[in-house]
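A.B. asks: need a 3D model of the sequence below.
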Amino acid sequence: MQIPGLDAYKEKWGIGSRSVIEPGLERMERVLAELGNPEQHDKIVHVAGTNGKGSTIAFMKAICESHGVTYGAFQSPAILDVHDQITINGQNATEVQLDSAMRRIAETKDADSLTDFELLTICAFLIFNESNVEIWLIETGMGGRYDSTNVIPQSIAIITSLAIEHTNFLGESLEEIGEHKAGILKQDSDVFLPEDIYLPPFEREADMKNARLFRMRPLTEDIELSLLGEHQRMNATLASTALSQYLQLDDTLLRSGLKKAFIPFRMEKITENIYLDGAHNPAAAKALVETIQAQFSNEKIHFVMGILKDKDFEEVLRTYETVANKFTFVDFSYERALKSNRLVELCRIQNVSCKHISEIDINLLNNDNYRSFITGSLYFLSEWKLKNRI
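C.D. replies: Predicted coordinates:
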């Protein structure tokens, strides 16, 4: 998986990390030991799950900000480039910060053994330490147990959701995938998860590690959220409950934070008629459709869709077809992008077209008679946003 903008830093500092997915913690542990174990911190919330990780962290960021608490957040994939994967109090990591971290890593003897994601994970730990922030918000890249972020020795865990994903790495059943995500539970720690999640893997892990498992119900309707969709009530619940273990939350400040939470590409309103939503798997597509049914039930819906060929694009398409009046399938430049004509072949509704990303004009979309949802891969959404200078 190529991380936009990372190659320039690797070349500058002579780091030969690899653009591959290679689960395991041994490489991380060796390099971190050489660096003095910067991953050790006393207030970390570690977030795993198939969907909802980004939204849950967005709520935690907003709650920290409303309470005047400093935080660092590490998330993936990049929205525009490598800098936005590491944020300090809402600000992207700077070139100076990344240069400093890369220089230190380049001086270790095992730097070249790392994958690119491992390299970036270590950069996040170094930058958070240097910035002396109070709370770390860490999102797993994939799975959990063997994800590079799981070198942290202690944390509160959040499991946002569980669905079939990354079957070539994580397995083909909820049991197998849950086993990976349960791996982020730490000894004698707390873990928060939705009450309706498939529980057995988490119960077993909690028993082995003497961890306390809390099944949560969504927030009540009287609490106003900035992020649309009923599923966000559970994400907000998980976020606020986990943070309450570290912070004394004030109800007024909590409500203020939950009203201000923001995440790019999650029902992000661009104009009155255009929204961006990076739903790239069936569970996320289902959540988007439920939001559309709740918020825009009497409107004509246009999906502008670009997606990766290694995703379950047919099931995503079938889900969107339940509410769609029109599709535009888009070719974009990312190396794993699915060709738009493949989606045309599969699509079961009549009003369909193919376009190149350069033809998706914001003004034309905003002025037609549809509510348009630009969706699919975050790489597609990022490229479109850059081309339209948004």
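
A.B. asks: only C-alpha atoms from now on, for both contacts and neighbour counts.
C.D. replies: Fine.

A.B. asks: and the helices in the stretch 201-350 of the chain?
C.D. replies: Listed in chain order, the helices of the stretch 201-350 of the chain (DSSP state H, counting those that start in this stretch) span 231-243, 251-260, 282-295, 313-321, 340-346.

A.B. asks: same list (the ones you listed) but as a markdown table, adding distance to residue 127.
C.D. replies: Formatted as a markdown table, the helices of the stretch 201-350 of the chain follow (distance: least, CA to CA, whole Å):
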| stretch | distance to residue 127 |
| --- | --- |
| helix 231-243 | 21 |
| helix 251-260 | 25 |
| helix 282-295 | 31 |
| helix 313-321 | 37 |
| helix 340-346 | 40 |
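
A.B. asks: let's see this one next, to set against the first:
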Amino acid sequence: MSNLAHKKSLAQWLAYIETMHCSEIDMGLDRILLVYRKLQKNNGRKGKPGAKVITVAGTNGKGSTVAVIERLLLNKGAQVGCYTSPHIERFNERVRVNGIEVEDQKLVDSFVRVEAARGKTSLTYFEYTTLVAFDVFAQSSLDYAVLEVGLGGRLDAVNIIDPDLAIITSVDLDHMDWLGDDREKIGFEKAGILRFGQSAIYAEANPPSSVLQQVQAQKVTLLRLGQAYGQLDAGDDGGNCTDNLADSVTARFRVIPFVAGQKTDSESVSEVHFQLPPHVLPLQNRMAAIQAVLLLGESLVQSEVDRCFRDMVVPGRLELIDAARHLWVDVGHNPHAARFLAGRIAALKLQHPGKRCCVLFSMLSDKDIESVTEILKPVVDVWYLFPLSVPRACSLEQLESLARKQTLEFKSFGSAGDALRDLLQSEPDKTPTQFNIACGSFYTVAAVKNEWKRLNGK
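C.D. replies: Have a look, this model is predicted:
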């Protein structure tokens, strides 16, 4: 390899891999598996990126679930690596070791090693960065590697690793060009992270039959919300969870001795109850994360659960970035996420009676924009529309046309900066008359956060 490879900056490496492959998405595991095996051989290493691996798939809720698992395990003193995607502001967000974003030079060193192993094999951006994360973790002597699936599950790059525990957070409609046009087809793809004889968690009350069929075929021990664990008094199927911003809930969880790949004697299974405080993160994802940690053989007590959620913030997940101006950001970008966000906005309106909700809004053109706006319409008073400066962005004209069709009250702006400045200038600093949420895409959140930092000199 050229010595120039060692001199590239992280930004140069990212620019290099963006144009390497013929398409942004190219489902399949053959190419990445070939390079991964060469990478392991070159490094003189075998095995997984961590002593135990947790793989998290799902339409929504993956990032929240990963973050809670990470925090619970770190608070137990474990060595934990997390791989998530996409990032919001900087690439380093994707690869964390012990809760800290990996620094540029360590990432560059891993890029060099992956490039040496790649040879002439072409990799997508996500495949390449997945191998970089695995290489970083291999250098870090981890107790746990928590891996977030990028797209689907069965053919996702992360799935070259056999997990000790698989979690499916939700199955709903998104990425239908790649995964299928209904929940059954999408569920089949996500169930591809299951492994024969292992344990898995499904974080909703109503899994598609395609998931249950794979559970049976793979002889998986499935812990399902509402059956194996969940909120007490939430109904027989666990579907009536009290998930708001005001009430604590009591939830039950199974404690099962962890023996990888083996069934556990039912007599050794016990139950524990925890009080979960109200939080902006979805209750079903928080419960799934707690159940996961217990299933991995870690013990938990109430004080550790309290400590986990005290002041916990996950970037882009209804994240409050300006308390004085009541400004939140949320990366939700499909109908399933919009339904959750609508519920949170309704709860915020109860907490701020008489205040309007203003949404800074933009989306990608290949998303179900009409359904998202229709779901949010009953709880949003004013829409601040602007186009994103990225490929696949929905144009301002398209956003305006949809707003007129749905009779939304809206304002139009040429950029996120223009929209944010207008919103902030219209609100007094000390007595805001509204609360504001930027949503619609990871790109929307990134644009608004960057502009907010610029306007505030940060």
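
A.B. asks: tell me which of the helices of the stretch 201-350 of structure 1 sits most buried.
C.D. replies: Among these, the stretch with the highest mean neighbour count (mean count of other CA atoms under 10 Å) is helix 231-243, at a mean of 23.

A.B. asks: ok, and what's touching that one?
C.D. replies: 45, 52, 55-57, 59-60, 63, 156-158, 160, 192-194, 216-220, 225, 254, 258, 287 (CA atoms under 8 Å, 6 or more residues apart in numbering).

A.B. asks: inside strands: which ones of those?
C.D. replies: Members of those lying in strands (criterion: DSSP state E): 45, 156-158, 192-194, 216.

A.B. asks: closest to residue 185 of structure 1 among these?
C.D. replies: residue 157 (6.0 Å; CA to CA).

A.B. asks: need the contact list for the aligned residue in structure 2 for the closest one.
C.D. replies: Superposed on structure 2 with TM-score structural alignment, residue 157 of structure 1 falls opposite residue 166. By CA under 8 Å, 6+ apart, residue 166 of structure 2 lies in contact with 54-57, 193-195, 199-201.

A.B. asks: may I ask which two of those residues are separated the most?
C.D. replies: That would be 57 and 199, which, of the contacts of residue 166 of structure 2, are the farthest apart (CA to CA) at 14.3 Å.

A.B. asks: of these two, who's got more company?
C.D. replies: residue 57 (31 against 27; other CA atoms under 10 Å).

A.B. asks: against residue 294 of structure 2, how distant is the more buried one?
C.D. replies: According to CA to CA, to the nearest Å, residue 57 of structure 2 and residue 294 of structure 2 sit 19 Å apart.

A.B. asks: kindly report the same for residue 280 of structure 2.
C.D. replies: For residue 280 of structure 2, the distance to residue 294 of structure 2 - CA to CA - is 23 Å.

A.B. asks: what residues does the top helix by length along structure 1 touch?
C.D. replies: Within structure 1, and with DSSP state H defining each element, the longest helix by residue count is helix 116-131. Contacts of helix 116-131 of structure 1 with the rest of the structure, by CA under 8 Å, 6+ apart, involve 2-3, 6, 17-20, 28, 32, 38-39, 72, 74, 86, 88, 97-98, 101-102, 105, 111, 136, 148-149.

A.B. asks: what does stretch 22-40 of structure 2 give?
C.D. replies: Contacts for stretch 22-40 of structure 2 (CA under 8 Å, 6+ apart): 46, 113-114, 116-118, 121-125, 127-128, 131, 155-157, 159-160.

A.B. asks: in structure 2, what residues pair with the longest helix of structure 1?
C.D. replies: Going by TM-score structural alignment: helix 116-131 of structure 1 matches residues 125-140.

A.B. asks: list the contacts for residue 155 of structure 2?
C.D. replies: 27-29, 189, 192.

A.B. asks: from residue 22 of structure 1, how far off is the equivalent of it over in structure 1?
C.D. replies: Taking TM-score structural alignment, the alignment pairs residue 155 of structure 2 with residue 146 from structure 1. Computed as CA to CA, the residue 146 of structure 1 to residue 22 of structure 1 distance reads 9 Å.

A.B. asks: and residue 381 of structure 1, by the same measure?
C.D. replies: In terms of CA to CA, residue 381 of structure 1 sits 26 Å off from residue 22 of structure 1.

A.B. asks: next one: residue 228 of structure 1
C.D. replies: For residue 228 of structure 1 relative to residue 22 of structure 1 (CA to CA), the value is 35 Å.

A.B. asks: and the aligned residue in structure 1 for residue 289 of structure 2, how far from residue 52 of structure 1?
C.D. replies: Residue pairing (TM-score structural alignment): residue 289 of structure 2 is matched to residue 239 of structure 1. Taking CA to CA as the measure, residue 239 of structure 1 falls 11 Å from residue 52 of structure 1.

A.B. asks: repeat for residue 303 of structure 1
C.D. replies: For residue 303 of structure 1, the distance to residue 52 of structure 1 - CA to CA - is 21 Å.

A.B. asks: now residue 355 of structure 1
C.D. replies: From residue 355 of structure 1 to residue 52 of structure 1 the distance is 30 Å (CA to CA).

A.B. asks: what do you get for residue 93 of structure 1?
C.D. replies: 23 Å.

A.B. asks: ok, now residue 332 of structure 1?
C.D. replies: From residue 332 of structure 1 to residue 52 of structure 1 the distance is 25 Å (CA to CA).

A.B. asks: residue 377 of structure 1 now?
C.D. replies: From residue 377 of structure 1 to residue 52 of structure 1 the distance is 15 Å (CA to CA).

A.B. asks: just residue 6 of structure 1 next, same as before
C.D. replies: 25 Å.

A.B. asks: comparing those two, which residue is more hemmed in?
C.D. replies: residue 52 (24 against 17).

A.B. asks: residue in structure 2 paired with the more buried one?
C.D. replies: Match for residue 52 of structure 1 (TM-score structural alignment): residue 61.

A.B. asks: do I have it right that its match meets residue 168?
C.D. replies: No: using CA atoms under 8 Å, residue 61 of structure 2 is not in contact with residue 168, being 9.2 Å away.

A.B. asks: alignment lookup: residue 315 of structure 2 to structure 1.
C.D. replies: In structure 1, residue 315 of structure 2 lands on residue 264 (TM-score structural alignment).

A.B. asks: show me what contacts that match?
C.D. replies: Counting by CA under 8 Å, 6+ apart, residue 264 of structure 1 has contacts 79, 276.
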